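[1] Mind folding the following:
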Amino acid sequence: MTIVVISTGGTIASTEDAGGDASPELTGEDLVASVPGFDDQLSLRTEDFSNVPSAHFTVEQMHELSQLIAEYDSDDVVDGIVVTQGTDVLEESAYFVDRSYDGETPVVFTGAMRNPSLASPDGPANLLTAVRTAQSEGARGRGALVAFNDRIHAAKYVTKTNSMNLDTFRSPEFGPLATRDEETIRWSVATERTESVDIDPAALTNEVVGITVTADMHPSQIPAPDECAAVVLAATGAGHIPPKLIEPLEALAEADIPLVATTRCPEGRLATDTYDFPGSEVTLQRLGCYYSERNLQKARVETIVGLAGGGVGSVLSRP
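    Okay, the predicted model is just below:
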């Protein structure tokens, strides 16, 4: 069996430099060499895609990574693909791939919260879990997955919940799809695969503004129509905004700037017909907002993918 490990940088690939700070330096081969427990029947190939902190990762790199994964999917020798990345935007990269990759070969993202210079680094164990997941027949056809702390999550549900704790990646509402018990991946949850979109790289843009709506938020935080390609709102509760935001959002709608709404709550979805006060979900619908079931950062990824794939309506719908 052949598994390809694609290294992109991040904490899992970091070492302590002369100044005492961690920076990405380790290659894919270095990462694989740090993991005990791989058997002789497993062939591990490595590719160094990049070596940057994940906060530096661009949407163009996400697309290039997705294209590389598709190339490996077309290689009959490759049985699984593991991507190592920093945890800051790992959920966004994994979800971008989930929305743009239509292959059957398992794709598993992983990373680390502690770099190798610290006590009890978690990178080797996470990489082992990711490889074991990529080897598992149960991972085929599920799109992009995230393996962390012996749990395997769907890219569309998982999120980083703690800035420093090892047990940071969680799927708040639906939980993990599987766990690793010793050398066995135990699948317990089935989920529908995310529909993939063909992306035009020339249409990729990062000019999608993501905004968390807060109490008595000033309307100046809403961009003008000439300052963005789309706006994603994480509304309060079931889809509510302060009334003073309505006018600047109307200006965006009148300029045909796509508006996407989700909830800022870690669980649940937007309402469609519970409230009708100014600024309620009825207002969002009147503005023509698309509804997303993902968190703000992934709803922004959805919107970016949609804009590059024929329109936001190719990935989201209006209620």
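
[2] alpha carbons only for contacts and neighbour counts from here, please
    OK.

[3] residues in contact with the spatially closest residue to residue 195 that is not a sequence neighbour?
    Excluding its sequence neighbours, the residue lying closest to residue 195 (C-alpha to C-alpha, 6 or more residues apart in numbering) is residue 99, at 6.4 Å. By C-alpha atoms under 8 Å, 6 or more residues apart in numbering, the contact list for residue 99 reads 194, 195, 196, 197, 302, 305.

[4] how many other residues sit next to the second one?
    Yep, that's residue 195 we're talking about. Counted with other C-alpha atoms under 10 Å, the neighbours of residue 195 add up to 13.

[5] in the stretch 201-319 of the chain, which spans are helices?
    246-254, 281-286, 296-308 (DSSP state H, counting those that start in this stretch).

[6] Please give the structure of this sequence too, so both can be compared:
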Amino acid sequence: MSRLRVHVLALGGTIATRPDAGGVMQMGAGADDLVAAVPLLKELADIEAETVSRVGSHSLSFDDIHAVAGKIAATAADAVIVTQGTDTLEETGFLLDLLVKRDIPVIVTAAMRNPALTSADGPGNLLAAVRVAGDPWIRRHTRSLGVMAVMLDEVHAVADVIKAHPTRIDAFASPQTGPIAALVEDRVVPLGLPVRDAIEVARQALDKVSGEARPVALLWMGLDEPGGLIEAILAAPDRLGYRGVVVAAMGGGHVPERLAPLAGRLAAALPTVVAARAGGGPLLRHTYGGASSEIALLEAGLIWGGRLHPLKARVLLETCLRAGLDRAAIARVFAAWG
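    Below you'll find the model as predicted:
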């Protein structure tokens, strides 16, 4: 096998911060700096380092990630590693998985500890990502694995991974499935292949995603929610600029009973997806009765998000809308998630 060629695309984030004169961490390091901090990389691969942006991932946009997907589509490298902040990694990685159709390893990684702290994890995560990119099992199963997230010596499918803690070094987990591989010493230990049928359904439906942004509201249901935001969206002639809505619902797919009529009106006005506020499904379909039950909401035209986390459901809905899919096509895409 020829020497591995890896294209590193750096977007910013904690992994790329530096302390200013007051000791506060600021964006500053680029892709070359990240690579230079891990001398062992040059023994593993030929690295092409490209700085795309220097922002926290909380400031990234859908358009930014579409541009990254374009770079991945055009690269001549054998693998691509995207470094970024952790705030939105679970969303940006999932969006890349929907958009990227290359049969090369594509990995997102980041850091929880900034470079000024003891045992900063950024260099180790970047090294682990390169090791994963060159591993024979990973390369043999690239299409079956899709885009991966590598954090703290674990490899996750981006459709399943979430940021489960705001600050801890072990912040990333895949609660529904567990990691797909682990790094031990200098080797990758396979643990399982992800179920990707739903991703393939989405990719086929999203063959051409070239439209302008379609903002999607995320409405989180909680105890005694009065529904004022739903009313405001319905009352505004332009729907406050939103083109779709994700409702992070209670339990297996429920909203407070007094909101059931509003939810039905919302579904009639805009494509409205229900996802589990618990962080993933699969949702119920025909267990409970009543005006605000899953049965009633489905009959009212709300789209079921299956096992998707609300954040990922929002990413998928925005991408469907950007691709120009109608409500029926959107429902078919989401139905594949169970």
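
[7] circling back: in three-state terms, label the residue nearest to residue 195 of the first structure for me.
    helix (DSSP: H, G, I helix; E, B strand; the rest coil).

[8] in what helix or strand does residue 81 of the first structure lie?
    If you go by DSSP states H and E, residue 81 of the first structure is part of strand 80-84.

[9] Mean per-residue distance, that strand versus the second structure.
    Here strand 80-84 of the first structure, set against the second structure after superposition, deviates by a mean of 0.5 Å using mean C-alpha distance after the TM-score superposition for the first structure.

[10] Which secondary structure elements does that strand sit against?
    strand 2-9, strand 107-110, helix 123-135 (3 or more C-alpha pairs under 8 Å, 6 or more residues apart in numbering; DSSP states H and E).

[11] Out of the ones you listed, flag the one nearest residue 20 of the first structure.
    For residue 20 of the first structure, the closest of these is strand 2-9, at 18.1 Å, according to C-alpha to C-alpha.

[12] After the closest one, which helix or strand is next?
    Counting by DSSP H and E, what follows strand 2-9 of the first structure is strand 14-16.

[13] matching residues in the second structure for that next one?
    Counting by TM-score structural alignment, strand 14-16 of the first structure falls onto residues 17-19 of the second structure.

[14] ok, back up a step: quick check on the contacts of residue 99 of the first structure: which are buried?
    For these, a neighbour count by 16 or more other C-alpha atoms under 10 Å gives the buried set as 194, 196, 197, 302, 305.

[15] How about the last one, nearest residue that isn't a chain neighbour?
    Read that as residue 305 of the first structure. Nearest residue to residue 305 of the first structure, sequence neighbours excluded (C-alpha to C-alpha, 6+ apart): residue 199, at 6.8 Å.

[16] Also the fourth one?
    Setting aside the residues directly before and after it, residue 302 of the first structure is nearest to residue 315 in space (C-alpha to C-alpha, 6+ apart), at 6.7 Å.

[17] okay, which residue is most central for the second structure?
    Nearest to the centroid of the C-alpha atoms of the second structure, with distances taken as C-alpha atoms, centre = their mean, sits residue 91, at 2.4 Å.

[18] how close does the longest strand seen in the first structure sit to the second structure?
    The longest strand of the first structure (DSSP state E) is strand 43-52. The superposed strand 43-52 of the first structure is, by mean C-alpha distance after the TM-score superposition for the first structure, a mean 0.7 Å from where its aligned residues fall in the second structure.

[19] ok, and what's touching that strand?
    1-10, 13, 24-29, 32, 65.

[20] again, but for stretch 151-169 of the second structure
    Under C-alpha under 8 Å, 6+ apart, the answer for stretch 151-169 of the second structure is 86-87, 89-90, 93-94, 97, 109-113, 121, 124-125, 128, 145-150, 170-184, 194, 308, 312.
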